[in-house]
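# with the input below, show me the fold.
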Amino acid sequence: MSDFRRVTDEFTTAPQISLADVAEAARLGFRTVINNRPDGEDPAQPSSAEMEAAAKAAGLAYHHIPVRGGPTPDQVEQTRELLSTAEGPILAFCRSGTRSIVTWSLAQATSGARAPDELIGLGRAAGYDLSGVLGG
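Now for the predicted structure:
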């Protein structure tokens, strides 16, 4: 099973998950999966289409917002909009989980949902350093 890192009751990040991890996520109560990994970064990673099929088979909503490097303002806005409508809890993943938590934290900060200091603390507790992204 992948390394699911709870950030809040409604949002968890993970490094690359397997197709089997999708069913485990559903069993654990997740309702939505966000894939922040572009297809083809690693020949061994499942494709977005495979992940989507596994999510749908497990009864989960699936969204693909591929981020290369740092998230763009459009990707942050897309994530912000998704967070406001998606059924939680949400599991977001990429290669290491970093792009997922960075994109989420920027969406939270720009919407005013959470203050940068709170986000830095939540990131630290989940094993991510957001101070460079959020100016802490």
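# from here on, just use CA atoms for contacts and neighbour counts.
Noted.
# ranges for the strands of this structure?
Ranges of strands in the chain, per DSSP state E, are 5-6, 11-14, 32-35, 61-64, 90-93.
# can you redo those as TSV with distance to residue 45?
Below are the strands of the chain laid out as TSV (distance: least, C-alpha to C-alpha, whole Å):
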stretch	distance to residue 45
strand 5-6	20
strand 11-14	14
strand 32-35	12
strand 61-64	14
strand 90-93	12
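# run this one through as well so I can compare:
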Amino acid sequence: MPPRPLSPTVWTSPQLAPGALADLAASGVQRIISNRPDGEDPGQPTAAEMEAAARQAGMTFDWIPVTGMPTAAQAAAVGDLLADGRPTVMFCRSGTRSAAAWALSERLRGADADELRAAAAGAGYDFSRLPL
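Predicted structure coming up:
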């Protein structure tokens, strides 16, 4: 499944394979943010493996593992990274935690909650109950 757009510079995705990162870099993606804790599922690539693949593809890699709902600190950390506007793909197991971290980070910066919910819905996420 290709990454789904949340904004002009941020996309979300289910678990990425290390081999897919070169194609993302070739499409203009400059950064990968993983919101997936290591060891969540057997056989998933580790953050270190994903970081190595991202760097090999010429991208930066940041790891902000989220279990359950992103905390305010995690959302702020995501927001700090995204503030520079660099094209970024965020991922977790399904993409939902990453999309929630993005929405919460944008809300911390004053974005309208309804607009964030609409953007998430456009990417296939129902955040009607997410406390934004």
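# thinking again about what came up before, out of the strands of structure 1, deepest packed?
strand 90-93 (a mean of 26; mean count of other C-alpha atoms under 10 Å).
# which strands and helices sit next to that strand?
Counting by 3 or more C-alpha pairs under 8 Å, 6 or more residues apart in numbering; DSSP states H and E, the packing neighbours recorded for strand 90-93 of structure 1 are strand 11-14, strand 32-35, helix 98-111.
# tell me which residues touch residue 49 of structure 2, please.
Neighbouring residues of residue 49 of structure 2 by C-alpha atoms under 8 Å, 6 or more residues apart in numbering: residue 18.
# can you get me a residue count around the equivalent of residue 107 of structure 2 over in structure 1?
Alignment note (TM-score structural alignment): residue 107 of structure 2 maps to residue 109 of structure 1. For residue 109 of structure 1, the count of nearby residues is 19 (other C-alpha atoms under 10 Å).
# the one 10 residues further on now?
Residue 119 of structure 1 has 25 neighbouring residues, counting by other C-alpha under 10 Å.
# quick check: closest non-adjacent residue to it.
residue 105 (6.3 Å; C-alpha to C-alpha, 6 or more residues apart in numbering).
# got the contact list for the residue nearest in space to the middle of structure 2?
For structure 2, the residue sitting closest to the mean C-alpha position, by C-alpha atoms, centre = their mean, is residue 90 at 1.9 Å. Applying C-alpha under 8 Å, 6+ apart, we find residue 90 of structure 2 in contact with 10-13, 32-35, 98-99.
# just the closest of those residues to residue 82 of structure 2, please.
Of all the contacts of residue 90 of structure 2, the one with the least separation from residue 82 of structure 2 (C-alpha to C-alpha) is residue 10, at 8.1 Å.
# I'm done for today, thanks for sticking with me.
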